[in-house]
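Enquirer: Predicted model and sequence follow; I will ask about them next.
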Amino acid sequence: MTAAQPTIKPQPTVRTCPFDPPEEYRTLREQEPVTQMTLLDGQSGWLVSRYEDVRAVLTDPRFSAGGPRLGDSTPAGAPHTPPPGMFIFMDPPEHTRFRRLLTGKFTVRRMRQLTSLVEQFVAERLDAMARAESPVDLVQEFALPVPSLVICELLGVPYADREEFQRNSARMISLTAGPEANQEAREAMRSHIHRLVRAKRAEPTDDILGELVQSGELTDEELAGVGSLLLIAGHETTANMIALGTMCLLDNPEQLAALRADPTLMDGAVEELLRHLTIVQYGARRIALEDVELHGHVIKAGSPVVASLTSGNRDAAQFPDDPDRLDLMRKYSPHLAFGHGIHQCLGQQLARVEMKAALGALFDRFPTLRLAVPPEDVPMRHDMIVYGVHELPVTW
């Protein structure tokens, strides 16, 4: 008689609290830190949930970043070639070639030099909010425009094009739009950047995209991919951290009061919000290049592996003293919100600058800021690769 095969559970996705990952992750970390799962795209793969194991997977060259993405129409097991310039889906040496060109453009020093520009954009958006009749949607009036203005300025993309690129990027990271809509959005975004590249080649500009064009090291197709990637990452992630971070602080009034009483807490507050909320909600996906043993399990070559950033950032072994609690005074410990290893977020310093400027000025300008709807009525982005809120009605 054939023994029954164990049931493979689906990757956890259901939250009971808008600021916490699914509760199943706590059990997985304690009992099954490496476990076989049915992943979001329906494939059977492995989920890694402990902090140290997540870091190990993301730095182990036996795990490739080059597998199909969520929403990709490539059939399971078929060869996958990332689009030109999409270096986050590449391994060395190709990944190294792109990363080397970009690292110097996102240094800590260069990003801090942008602080005055970011503060100017923040002040302008807050002035517009103050003139508006409340309630307003904080996403559309503040959280989305600020990073969009900044990344457009950095890349040399006209801000007037924001509706087009915001619409396309939203479809590209949607889990419900479907492969055809995802692909159409990707092609539209690349075509948009491609037009800009041709214009900058004809008339050089003093911005990151213009500098990359003039370097002569990338083809137009590669430039279109790099530009698309930077444009999406430069506004989607920070916009959602600003909006979700605002909602989270409003839900923790004692923490917010401490922050307002002592602005020197802002650096630590931003790190804690990044850790606590971890908006890359469904993890970093890798493919095993060979058989790898991890916690007694053999992950076969070709198997997809999801390193859960959200679960790793709630691991008590790394973040003692109740990791599920938001604590703006928590002693800093390196978190996984920006990933880890060679693919760690290139724009993380820019995101920090934007979050500090946006959150500090928002609560200073509107000390009575509050939700205009019950928290349970705020539409959350469960359907997107990048978590957050679809809209955040606020009043003051």
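Expert: Yep, it's here.

Enquirer: Could you use CA atoms for every contact and neighbour count after this?
Expert: Fine.

Enquirer: Is it correct that Ile232 falls within a helix?
Expert: Yes. Under DSSP: H, G, I helix; E, B strand; the rest coil, Ile232 sits within a helix.

Enquirer: residues near the nearest residue to it once chain neighbours are set aside, how many?
Expert: Leaving aside its chain neighbours, Ile232 sits nearest to Ser169 (5.9 Å; criterion: CA to CA, 6 or more residues apart in numbering). Neighbour count for Ser169, taken as other CA atoms under 10 Å: 23.

Enquirer: Tell me if I'm right that Ser169 and Glu187 touch.
Expert: No. Judged on CA atoms under 8 Å, Ser169 makes no contact with Glu187 at a distance of 10.8 Å.

Enquirer: show me where the stretch 251-396 of the chain has helices.
Expert: Here the stretch 251-396 of the chain has its helices, by DSSP state H, counting those that start in this stretch, at 253-261, 266-277, 309-312, 348-365.

Enquirer: Out of those, indicate the one that is most buried.
Expert: Mean neighbours per residue, mean count of other CA atoms under 10 Å, is largest over those for helix 309-312, with a mean of 28.

Enquirer: And that one, what does it pack against?
Expert: Packing partners of helix 309-312 (3 or more CA pairs under 8 Å, 6 or more residues apart in numbering; DSSP states H and E): helix 24-31, helix 51-59.

Enquirer: Of these, flag the one that's most buried.
Expert: Mean neighbour count, computed with mean count of other CA under 10 Å, is highest for helix 51-59 among the helices and strands packed on helix 309-312, reaching a mean of 20.

Enquirer: tilt between that helix and helix 24-31?
Expert: Put simply, helix 51-59 runs at 100 degrees to helix 24-31, going by axes from the mean of the first three to the mean of the last three CA atoms, to 10 degrees.

Enquirer: contacts for helix 51-59?
Expert: With contacts defined as CA atoms under 8 Å, 6 or more residues apart in numbering, helix 51-59 is touched by 48, 63, 307-309, 311-313, 315, 317-318, 339-342.

Enquirer: closest to Lys105 among the residues you listed?
Expert: Lys105 lies nearest to Ile342 out of those, by CA to CA, at 16.3 Å.

Enquirer: for that closest one, what are its contacts?
Expert: Ile342 makes contact with Thr59 under the criterion CA under 8 Å, 6+ apart.

Enquirer: second one coming, line it up with the first:
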Amino acid sequence: MQNRSVPVVLDPGGSDIQGEIVRLREQGPVALVELPGGVRAWSVTDATILKEILSGPQVSKDPRLHWPAFQSGEISAEWPLLPWVAVNNMFTAYGPEHRRLRKIVAPAFTHRRTAALRPRIEAITEGLLDALAATPDGESADLREGLAYPLPIRVVSELMGVPDELNPQLRKGVDRFFDTTLSPEESQANYIAMHGLLFQLVSYRRENSGEDMTSLLVADTDDIETPLTEQELVDTLMLVISAGHETTVNLLDQAIYLLLTRPQQRAALAEGRVSWPDLVEEALRFEAPVAHVPLRYAVEDLVLGDVEIAKGDAILAGYAGANRDPKIHGDTADEFDPARKVKDHLAFGYGAHHCLGAPLARMEAVVALPAVFERFPKMELAAAPEELDAVPSFISNGHRRLPVHLNGR
């Protein structure tokens, strides 16, 4: 057995997520890491081990029940990642409580409701591409700002029934939620501001009920036998608007970037040798939109791989690492190949906490990606790859900007 005591200090700015994954894997399938604030956790980058713990009861996401450092107050309000663990929604629930919360939220993400959004996704995409097409000749356009970001945020805002006046503030709040370089004071202020905005949304939908998800959850909270509390309702909305949009932003961003830097793969798509759904799945695998997800906690003493994990230890799900596990994907795990036979990945999680919005994210991608490449077939990057800074996060895996020449140089 190994019980490694020297942690790998994760870069809060996420400047080299994949390079960091390589260093973690060199430590073994389970490696000790240090998070912002000096908090230590076990990072799991082995896909088989990660699936095992994600699908069983021996690991929890509820810090109130299973994280002694949180229970004792050692994890204080000043910890910058507190919003990721302190919320009261299905993201941090365990066992029967998780099943209760997920059952309430699931009707908002049925196949019927998701499929019904496709015409709206197509219309929003077309409008965004029209706006991009107006870019003056010789100027570059930022596809993250002009397509990858606004499409998902508009879709999730309409799904949730967010009134127009709240959208700009919510966007700012979501961006800062994923920014793991914020100071404790900035993180706490953003957390409070986001809650205030979402309480406004709940109040608005109580007075102006519609067919949106917020109205549905408000009605359930008012009517069903074991409803969401007001705090659970607001925290659930925070989960949907943050996770429900950030994953798709990064999926679109990374998929566009991967094709612009790999002309052979782009040609294979254009010639029909690879399908767009295949491209989407490989982009999700190769550049997991969410690289690391805090946190889980050992419900009991565990042995993961060759590492002893004590009851109450924190665990970090390393999706970006597991998605490139050579034991699953072989010697080409670090190569982008949409024709890959094994489509298995953990980009949307696994087990009880598998993302309810995964079908919606996939739909947005298979609508928007072919549309932008068909509209601008000569599109090229307008900056060297090394000039595209990462978003400031070890959780979110995307670029700050994605400048392109829409009609070539």
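Expert: Arrived safely. If you're wondering where the values come from, they're calculated on a predicted model, not measured in any experiment.

Enquirer: that older thread, show me the one of the helices of the stretch 251-396 of the first structure that comes nearest Glu24 of the first structure.
Expert: The closest of the helices of the stretch 251-396 of the first structure to Glu24 of the first structure is helix 309-312. By CA to CA, the value is 9.5 Å.

Enquirer: matching residues in the second structure for that closest one?
Expert: Counting by TM-score structural alignment, helix 309-312 of the first structure falls onto residues 319-322 of the second structure.

Enquirer: With stretch 271-278 of the first structure instead?
Expert: Aligning stretch 271-278 of the first structure against the second structure (TM-score structural alignment) gives residues 281-288.

Enquirer: And stretch 240-253 of the first structure, by the same measure?
Expert: Counting by TM-score structural alignment, stretch 240-253 of the first structure falls onto residues 250-263 of the second structure.

Enquirer: For that stretch, buried residues please.
Expert: 250-260 (16 or more other CA atoms under 10 Å).

Enquirer: swap in stretch 389-396 of the first structure?
Expert: Buried residues in stretch 389-396 of the first structure, counted by 16+ other CA under 10 Å: 389-395.

Enquirer: swap in stretch 133-152 of the first structure?
Expert: Across stretch 133-152 of the first structure, burial judged by 16+ other CA under 10 Å covers 135-152.

Enquirer: so how far does it reach from one end to the other?
Expert: Here the two ends of stretch 133-152 of the first structure are set 28 Å apart, with distance taken as CA to CA, to the nearest Å.

Enquirer: Leu289 is in contact with Ala65 of the first structure, correct?
Expert: No. Ala65 of the first structure lies out of contact with Leu289 (CA under 8 Å); the separation is 10.1 Å.

Enquirer: ok, the two, which is more surrounded?
Expert: Between Ala65 of the first structure and Leu289, counted using other CA under 10 Å, the more crowded position is Ala65 (24 against 16).

Enquirer: Need the counterpart of the more buried one in the second structure.
Expert: In the second structure, Ala65 of the first structure lines up with Lys61, judged by TM-score structural alignment.

Enquirer: what do you get for Asn168 of the first structure?
Expert: So, by TM-score structural alignment, Asn168 of the first structure is matched to Gly173.

Enquirer: Also Asp324 of the first structure?
Expert: In the second structure, Asp324 of the first structure lands on Asp334 (TM-score structural alignment).

Enquirer: same check, this time on Phe121 of the first structure
Expert: Using TM-score structural alignment, the partner of Phe121 of the first structure in the second structure is Ile124.

Enquirer: so what's the nearest residue to that match once chain neighbours are set aside up against?
Expert: Nearest residue to Ile124 of the second structure, sequence neighbours excluded (CA to CA, 6+ apart): Leu151, at 6.6 Å. Each residue near Leu151 of the second structure by CA under 8 Å, 6+ apart is listed here: 121, 124-125, 128, 249, 364.

Enquirer: Over to Trp67 of the second structure?
Expert: By CA under 8 Å, 6+ apart, the residues touching Trp67 of the second structure are 297, 312-314.

Enquirer: gap between it and Ala347 of the second structure?
Expert: Taking CA to CA as the measure, Trp67 of the second structure falls 25 Å from Ala347 of the second structure.

Enquirer: what's the answer for Ser275 of the second structure, then?
Expert: From Ser275 of the second structure to Ala347 of the second structure the distance is 19 Å (CA to CA).

Enquirer: higher neighbour count, the two?
Expert: Shown here are Ser275 of the second structure and Ala347; by other CA under 10 Å, Ala347 has more neighbours (26 against 16).

Enquirer: corresponding residue for the more buried one in the first structure?
Expert: Superposed on the first structure with TM-score structural alignment, Ala347 of the second structure falls opposite Ala337.

Enquirer: So its match sits against Thr278, correct?
Expert: Yes. In this structure Ala337 of the first structure lies within contact range of Thr278 using CA under 8 Å: 5.1 Å.

Enquirer: what do those two both touch?
Expert: Shared contacts of Ala337 of the first structure and Thr278 (CA under 8 Å, 6+ apart): 309-310, 313.

Enquirer: Looking at the buried residues of stretch 389-396 of the first structure, spot the one nearest Thr27 of the first structure.
Expert: Distances from Thr27 of the first structure to those, taken by CA to CA, are shortest for Val389, at 26.7 Å.

Enquirer: give the contact list for Leu209 of the first structure.
Expert: Contacts for Leu209 of the first structure (CA under 8 Å, 6+ apart) come out as 155-156, 197, 223, 227.

Enquirer: Aligned to it, what sits in the second structure?
Expert: Residue correspondence to the second structure (TM-score structural alignment): Leu209 of the first structure is matched to Thr214.

Enquirer: What are the boundaries of the strands in the stretch 101-250 of the first structure?
Expert: Applying DSSP state E, counting those that start in this stretch to the stretch 101-250 of the first structure gives strands spanning 136-137.

Enquirer: Can you find the partner of Thr92 of the second structure in the first structure?
Expert: In the first structure, the residue paired with Thr92 of the second structure is Phe89, using TM-score structural alignment.

Enquirer: What about its match, how many residues nearby?
Expert: By other CA under 10 Å, the residues close to Phe89 of the first structure number 21.

Enquirer: Could you tell me how far it is located from His343 of the first structure?
Expert: The gap separating Phe89 of the first structure from His343 of the first structure is 9 Å, by CA to CA.

Enquirer: if we can go back for a sec, show me what contacts the match of Asn168 of the first structure?
Expert: With contact taken as CA under 8 Å, 6+ apart, Gly173 of the second structure is in contact with 190-191, 193-194.
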